[in-house]
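S.K.: sequence isn't available, so here's the structure alone:
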């Protein structure tokens, strides 16, 4: 029987523990401070890891962390996660991440997000065993394999994502965007609409329409009608074009939405390979 390797989004565990342990103190006279016991945060993080391993019957774990200093997605979309710049981070978050690296062999790689490391490991044949990704981030549904959204429950749900489902989820994200991560997707298309478009293969087809009344009578304008196709990238592009954008705009969104698979990363150069349809 193969060993079960649990791939954990350690960014989430570190953040949750560090935020939960902060205490605001009122010293009087309008003077307040935050303080936090880093040792207690360390204990809380490892308690979460141990609980995850118990609930999933894991044999080994990998803790995956984001490089806070550089992010390859900013080269593709400079505004990526720009909406988080002013958000207060827990006091000891950086310390906890450093501690996880030094004391628990947490994995961090230059310019990669923790999600990318999870995706690479999950799709890397060199890592033998049954691999389960544990992450609150729904973007992990773009990775084929086993996925658990929340392992900190008595009966965590483990779902299996097929190659087809993962590819479709990526294109849905390309259309709907993710405001949390600061990429917008296609204007006017939300999560539910994106799912319908990809599941049905809805293609926007342009045609010329002559106005028959009103002050613009006689003018010709481009309109779009729905059709169906098996080419899902063509579906995505057609909706961007119907919104007045281009295939290049769609490609930018698709690339930042893509959680790296093993084939999306050059191990020798230590560089992402940008997704191409």
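M.R.: Cool, the structure landed. Worth saying up front: this structure is predicted, and the values here are computed from it rather than measured.
S.K.: could you use CA atoms for every contact and neighbour count after this?
M.R.: Fine.
S.K.: so how far is stretch 113-124 off the chain centroid?
M.R.: 11 Å (C-alpha atoms, centre = their mean, to the nearest Å).
S.K.: list the contacts of that stretch.
M.R.: Under the criterion C-alpha atoms under 8 Å, 6 or more residues apart in numbering, residues 7-11, 64-67, 71, 107-109, 127, 131-133, 140, 143-145, 259-265 lie in contact with stretch 113-124.
S.K.: okay, one more to line up with it:
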């Protein structure tokens, strides 16, 4: 493995963004409208974006992180991301993903994919000291380290990353379609986790909140696993399976 630090890029997020702004409505005839995505524009925008990452991180090697259709989270919670089924992706988006994979070798892009996990998890699993996570996804703030979010750098400590994860587990996530702990919003979650010195104490506070709401330990564990992006050491390369988070107070 090279010692060169890496820029771990959320390729799906930025490619989708570049594709969406390259899509246009066209009226072919009166009352006949369609969407057209100009893939040449989308590709150019994406390459310009990667150029900006190179400018910001000239000493880092680009690694474009992609997910797979199968994610372990679907087996944890059947309604995970079910609200997205009706959402239309930009026209030809899946073909542009294939273009990124095929173009990677020609353009010197390192393509990173792992079975059974999402692009977010790939970034988290690969991240080591010196690397930078390039993403504006809030879930990535559950990974300790240096982040490039747009044009701003942000350093996330392990304590803050854990706070972000446990807070999200309490609140739930309407984007990913899991409910969280009933009656808990951002303000309540902040109060529950205030002053907790470490991950073990945060987990104890989260578990107490779930049980107080009439839910089970299993419910609490599931929500933490849904909210928590996998970190370094949490993937079995030989079996091609994620190693799921386990609570610090004993087996699930």
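M.R.: In hand now; what should we look at? Owing to the predicted nature of the structure, the values given are computational and were not obtained by experimental measurement.
S.K.: can you give me the TM-score here?
M.R.: Laid over one another, the chains give 0.89 as their TM-score (TM-score structural alignment, normalised by the length of structure 2), with 238 aligned residues with a C-alpha RMSD of 1.8 Å.
S.K.: restricted to buried residues, select the contacts of stretch 113-124 of structure 1 in ChimeraX.
M.R.: Listed next is the ChimeraX selection for buried residues among the contacts of stretch 113-124 of structure 1, using 16 or more other C-alpha atoms under 10 Å:
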select :7,8,9,10,11,64,65,66,67,71,107,108,131,132,133,140,143,144,145,259,260,261,262,264,265
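S.K.: which ones among the contacts of stretch 113-124 of structure 1 map onto helices?
M.R.: Among those, the members falling in helices (DSSP state H) are 10, 11.
S.K.: relative to residue 192 of structure 2, how far out is the residue most central in space within structure 2?
M.R.: Among the residues of structure 2, the one closest to the centroid is residue 120, at 3.0 Å (C-alpha atoms, centre = their mean). From residue 120 of structure 2 across to residue 192 of structure 2, the span is 27 Å (C-alpha to C-alpha, to the nearest Å).
S.K.: next, the mean deviation of the lengthiest helix in structure 2 compared to structure 1.
M.R.: Taking DSSP H as the criterion, structure 2 has its longest helix at helix 39-56. For helix 39-56 of structure 2, the mean distance to aligned residues of structure 1 following superposition is 1.2 Å (mean C-alpha distance after the TM-score superposition for structure 1).
S.K.: list the buried residues of that helix.
M.R.: Those would be 39, 42, 43, 45, 46, 50, 53, for helix 39-56 of structure 2 by 16+ other C-alpha under 10 Å.
S.K.: over to stretch 205-221 of structure 2?
M.R.: 205, 206, 207, 208, 209, 210, 219, 220, 221.
S.K.: so how far is that stretch from its chain's centroid?
M.R.: In terms of C-alpha atoms, centre = their mean, the centre of stretch 205-221 of structure 2 is set 24 Å apart from its chain centre.
S.K.: what stretch of structure 1 does that stretch fall on?
M.R.: Residues 235-251 of structure 1 are where stretch 205-221 of structure 2 lands when matched by TM-score structural alignment.
S.K.: residues in contact with the longest helix of structure 2?
M.R.: Helix 39-56 of structure 2 is contacted from outside by 7, 14, 15, 18, 19, 21, 22, 60, 62, 92, 96, using C-alpha under 8 Å, 6+ apart.
S.K.: show me the helices in the stretch 101-250 of structure 1, by range?
M.R.: 114-122, 163-176, 191-200, 232-242, 247-257 (DSSP state H, counting those that start in this stretch).
S.K.: export the ones you listed to CSV and tack on distance to residue 103 of structure 1?
M.R.: Formatted as CSV, the helices of the stretch 101-250 of structure 1 follow (distance: least, C-alpha to C-alpha, whole Å):
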stretch, distance to residue 103 of structure 1
helix 114-122, 18
helix 163-176, 34
helix 191-200, 40
helix 232-242, 44
helix 247-257, 31
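S.K.: nearest to residue 210 of structure 1, out of these?
M.R.: Closest approach to residue 210 of structure 1 among the helices of the stretch 101-250 of structure 1 is made by helix 232-242 (17.6 Å; C-alpha to C-alpha).
S.K.: angle of the closest one against helix 191-200?
M.R.: Angle, helix 232-242 of structure 1 to helix 191-200, by axes from the mean of the first three to the mean of the last three C-alpha atoms, to 10 degrees: 130 degrees.
S.K.: superpose on structure 2 and give me the mean offset of helix 232-242 of structure 1.
M.R.: Mean for helix 232-242 of structure 1 is 1.1 Å (mean C-alpha distance after the TM-score superposition for structure 1).
S.K.: and that helix, how far out from the chain's middle?
M.R.: Using C-alpha atoms, centre = their mean, the offset of helix 232-242 of structure 1 from its chain centre is 22 Å.
S.K.: quick one: map residue 241 of structure 2 onto structure 1.
M.R.: Under the alignment (TM-score structural alignment), residue 241 of structure 2 pairs with residue 271 in structure 1.
S.K.: what is the neighbour count of the closest residue to residue 222 of structure 2 other than its chain neighbours?
M.R.: Once flanking residues are discounted, residue 222 of structure 2 sits nearest to residue 76: 6.5 Å by C-alpha to C-alpha, 6 or more residues apart in numbering. The tally of other residues near residue 76 of structure 2 (other C-alpha atoms under 10 Å) stands at 14.
S.K.: distance of residue 76 of structure 2 from residue 114 of structure 2?
M.R.: Applying C-alpha to C-alpha to residue 76 of structure 2 and residue 114 of structure 2 gives a distance of 18 Å.
S.K.: and if you look at residue 163 of structure 2?
M.R.: As judged by C-alpha to C-alpha, residue 163 of structure 2 and residue 114 of structure 2 stand 26 Å apart.
S.K.: with residue 231 of structure 2 instead?
M.R.: Residue 231 of structure 2 is 13 Å from residue 114 of structure 2, where distance means C-alpha to C-alpha.
S.K.: aligned to residue 106 of structure 1, what sits in structure 2?
M.R.: Residue 106 of structure 1 maps onto residue 111 in structure 2, with residues paired by TM-score structural alignment.
S.K.: which residues sit in contact with its match?
M.R.: Residue 111 of structure 2 touches 63, 64, 65, 66, 101, 104, counting by C-alpha under 8 Å, 6+ apart.
S.K.: please repeat the previous calculation with a cut-off of 10 Å.
M.R.: 8-9, 11, 62-66, 100-105 (C-alpha atoms under 10 Å, 6 or more residues apart in numbering).
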